[in-house]
Structure formats: C-alpha cells, structure tokens
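In: Any chance you could fold what I've pasted below:
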Amino acid sequence: MDINIKNMVCQRCVMVVSQIFSEAGIEVENVQLGKVTTTEVLRDETVKQVNQQLKRVGFEIINDAKSRLIEKIRNASIDYVYQHSGEHEENFSDYLTGKLNLDYPYLSTLFSSIEGTTIEKHLINLKIERVKELLVYDEKTLSEIAWELGYSSVAHLSGQFKKVTGFTPSYYKKLGEQKRKSIDKV
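Out: Alright, predicted model coming up:
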C-alpha cells in the first residue's frame, strides 16, 4: 500500500516517518521522500492514528490526487536542486516531465493554480535557499556554487540572489544562518 506524506523533504524526515510507522507496528517496504510503501493494506483506523502522529511532527498523509501530484512536483524540485549538483544538462521542465510522466504545461498550470506561484519561481526559491546554505558553510566559491546549481554565470546567480533576498551573496555570507528558511517552508 502506498501512502503519500506531505512535507517530507530530507533524509531526517524519512527517518522520523520510518520511526512513526515502526512504533505503530506497521511493516514498511520502502520509505522515500513523500511516500511510504507498506507491506500490507492498512485499516482506516490505523491510517488515522498514524496520521495523528505524523501531524504532531509536521507531516500529514495526503489523500487528494491533486495534492499528491503537487507534493511529487515539490519533491522532484528538491531532488533536482539538491541531488543533481552540476548535472543540469537537461532543463527542469524536461526533468520534471520525465520524472512524473506528465506534460509540463499541465503540471505548471496545476501547480500555479494550487500553490499561487509558478514552478519556475518555486525552483528559483529552492536554488536560492541552497545558495544560502552553501554560503553559510563557506566550503565553496561562488563560481563553484553557480556551476553546481546550473547557473550560466556568477553574475546571473548574484543577480537572482539579490532579486530574491535583497542582499548580495557576499553581504548575505556576513549575515550568516539567521536569514535561511527551512526547505519545507519554500
């Protein structure tokens, strides 16, 4: 049985959700971002109890098909930004179409109508949060960060960063951690 979970955005989320299912005595086959596969079909009462536990830590079972698709778009966006560093040979629309096996115009229209922003703006916001993270860690140059996130140049990255945050990357680096958002808030 596949169960879709809202706000699962990192490996810690996977661990927390796995623990909740384990404590409920539910055997899981697989847990990945946004999805839990159980070895058996669960009773409605069990699903309700697990959902209560999930809500206590900021997650939620998604029942609506459109909401599930939005969550898949969000997870694919995170995967594209965080897992495919420097491998942005295909553009995001092609990546998303291939990952979800649906036409990009449909995905884009659905996302915009439900989220109130475009997929492109969501992706830019994710990239900027990633840039913030990398700036705070201070392990890479701005050139390396630009390449890793698929920007055509440092100037393009800097311009987009300033447009979104109001700060230059170098000024932000001085500010540090206080201005970062949690990835599930993007």
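In: When you work out contacts or count neighbours from here on, use the C-alpha atoms and nothing else.
Out: Fine.
In: any chance you could map the helices in this protein?
Out: For the chain, applying DSSP state H gives helices covering 11-23, 44-56, 65-83, 92-100, 104-115, 119-137, 142-148, 154-165, 169-175.
In: The fourth one packs against which elements?
Out: If you count contacts as 3 or more C-alpha pairs under 8 Å, 6 or more residues apart in numbering; DSSP states H and E, helix 92-100 packs onto helix 65-83, helix 104-115.
In: now the residue most central in space within the chain: how far from residue 129?
Out: Nearest to the mean C-alpha position of the chain, by C-alpha atoms, centre = their mean, lies residue 78 at 3.4 Å. To residue 129, residue 78 is 11 Å away according to C-alpha to C-alpha, to the nearest Å.
In: cool, and residue 154?
Out: Distance, residue 154 to residue 129, by C-alpha to C-alpha: 16 Å.
In: Compare the two and say which is more crowded by neighbours.
Out: The residue with more neighbours, out of residue 154 and residue 129, is residue 129; 21 against 16, by other C-alpha atoms under 10 Å.
In: give the contact list for the more buried one.
Out: Listed by C-alpha atoms under 8 Å, 6 or more residues apart in numbering, the contact partners of residue 129 are 180, 181, 183.
In: of those residues, closest to residue 33?
Out: The shortest approach to residue 33 among these belongs to residue 183, at 12.8 Å (C-alpha to C-alpha).
In: Please tell me I have it right and the closest one contacts residue 126.
Out: Yes - the pair residue 183 / residue 126 is scored as a contact, 7.3 Å apart, by C-alpha atoms under 8 Å.
In: Another sequence for comparison is provided below:
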Amino acid sequence: MKLYIKYMVSNCCKLMVKNEFNKLGIKISRIELGELEVKQKISLRQFDKIRSVLKKNGHELMEDKKSIQIEKVKAAIINTIHYSDELPEVKFSEYLSTKLECDYTYLSNLFSEVTGTTLQQFIIVHKIERAKELIIYNEMSLKEIAFKLHYSSLPHFSNQFKKITGLSPVFFKSLKKKKRIALEQLIENQKLK
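Out: Sure thing, here's the model as predicted:
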C-alpha cells in the first residue's frame, strides 16, 4: 500500500517519518520524498494514529489525487535539484512529463491551481537555493555553478539569483555569514504566497 505524505521534502523528514512508523509498529518497505510503501494492511485506528503523528511533526497524509500529484512533482524537482549530481540534460518540462508520465501543461496548470505559484517559479527558487549551497561550499566558480544548474549564461544565472535573493551571486559569495533556507522552510514560504 502506498501512502503519500505532504511536506516530506528532505532526508531528515524521511528519517523522522520512518522512525515514527517504526514506533507505531508499521514496517516501511520503501520510502522516497513524499511517499512510502508498506506491505501490511493498515487499520482505520492505525490511519488515525498516522495522521496524528504526521500532523505533530508538520506533515500531512494526503488522500486526494490532486495533492498527491503535486507532491510527486515537488519531490521530483527537489530530488533532481538538491540530491542529484547532475540535472537532466532535457528541459524540466520534458523531464517531469517523462518521469511522472503526465502532460506537462496539465501538471503546470494543476500546480498553479493548487499551490498558487507557477511550476517554473518553484523550479527557479530551488535552483537558486541549490546555487547558494554550492557558493557556500566554495568549490566551484560562479560560472561552473551556472553551468551545473543549466543556466544559458552567467548573466542569466546572476539575474535570476538577484531577483530571488536581492543579492548578486558575487556579493552573496563575499558575505561572511551566508544564509541558506532549509528545504522544509522553503516549502513553507512558498505555501504562504
């Protein structure tokens, strides 16, 4: 049985969910961002406990198809941008359509309808957050970061970075105290818009 969990956006979230399910005596056979699979049948009482535990930890059990689809989209984007070494060589629209076996226009419209933000904006915000992380590591030049995140040029990357953060990448790099946003908080901020 597959369960879909809203706001499960990081490896820390996965670990917390796994631990909570273990405490409830429910064995997880597979866990990914936003979803997990259990082999056993879950009773109504267990479902109530799961909902309660998830809510206590800032997550939600999703049961409607639109929300599930949106979480799949978010998980695919987050996994690809934050946890993959390389972004796909194809455009995100093509990548998402193929990965989720769904028309991109439908996904984009549904995403905007449910979240109140565009799918493209969600992708950009996550790419910039990933860029901030790479700048903090100080192992790559800004040009290499722009290339890694599939920007057409360094000026294009710099313009988007400044539009999202209010700072140029060069200025951000020069700051003594560089500030990143936790993925969970990034999702929460986008929820409030």
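In: Mind checking the TM-score on these two?
Out: Put the two chains on top of each other and the TM-score (TM-score structural alignment, normalised by the length of structure 1) is 0.93; 185 aligned residues with a C-alpha RMSD of 1.4 Å.
In: Same drill for residue 183 and residue 126 of structure 1, tell me which one is more crowded.
Out: residue 126 (23 against 15).
In: mind putting the helices of structure 1 in CSV, distance to residue 5 of structure 1 included?
Out: Listed next are the helices of structure 1 as CSV, based on distance: least, C-alpha to C-alpha, whole Å:
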stretch, distance to residue 5 of structure 1
helix 11-23, 9
helix 44-56, 9
helix 65-83, 8
helix 92-100, 17
helix 104-115, 17
helix 119-137, 19
helix 142-148, 29
helix 154-165, 29
helix 169-175, 33
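In: Out of those, which is closest to residue 38 of structure 1?
Out: Minimum separation from residue 38 of structure 1 across these (C-alpha to C-alpha) falls at helix 11-23, 9.1 Å.
In: Can you give me the distance of residue 38 of structure 2 to residue 69 of structure 2?
Out: Separation of residue 38 of structure 2 from residue 69 of structure 2 (C-alpha to C-alpha) stands at 19 Å.
In: and if you look at residue 103 of structure 2?
Out: 12 Å.
In: between the two, which one's more packed in?
Out: Set residue 103 of structure 2 next to residue 69 and count neighbours by other C-alpha under 10 Å: residue 69 wins out with 17 against 13.
In: excluding its backbone neighbours, what's nearest residue 128 of structure 1?
Out: Closest residue to residue 128 of structure 1 apart from its sequence neighbours, by C-alpha to C-alpha, 6 or more residues apart in numbering: residue 161 at 6.2 Å.
In: how many neighbours does the one you found have?
Out: Neighbours of residue 161 of structure 1 using other C-alpha under 10 Å come to 22.
In: Which residues are in contact with it?
Out: Listed by C-alpha under 8 Å, 6+ apart, the contact set of residue 161 of structure 1 reads 128, 167, 168, 169.
In: Over to residue 14 of structure 1?
Out: Here residue 14 of structure 1 is in contact with 8, 31, 32, 33 (criterion: C-alpha under 8 Å, 6+ apart).
In: Tell me the residue in structure 2 aligned with the third one.
Out: Under the alignment defined by TM-score structural alignment, residue 32 of structure 1 corresponds to residue 32 in structure 2.
In: any idea how far its match is from residue 114 of structure 2?
Out: Noted for residue 32 of structure 2: a distance of 22 Å to residue 114 of structure 2, by C-alpha to C-alpha.
In: and what of residue 82 of structure 2?
Out: For residue 82 of structure 2, the distance to residue 114 of structure 2 - C-alpha to C-alpha - is 23 Å.
In: can you check residue 59 of structure 2 too?
Out: Residue 59 of structure 2 is 17 Å from residue 114 of structure 2, by C-alpha to C-alpha.
In: got it, and residue 71 of structure 2?
Out: Distance from residue 71 of structure 2 to residue 114 of structure 2, counting by C-alpha to C-alpha: 11 Å.
In: So which of the two has more stuff around it?
Out: The neighbour comparison of residue 71 of structure 2 against residue 114 (other C-alpha under 10 Å) goes to residue 71, with 23 against 13.
In: How about the contacts made by that one?
Out: By C-alpha under 8 Å, 6+ apart, residue 71 of structure 2 lies in contact with 4, 5, 6, 7, 34.
In: Could you work out the most separated pair of these?
Out: It's 4 and 7 that sit farthest apart of the contacts of residue 71 of structure 2, by C-alpha to C-alpha, at 9.8 Å.
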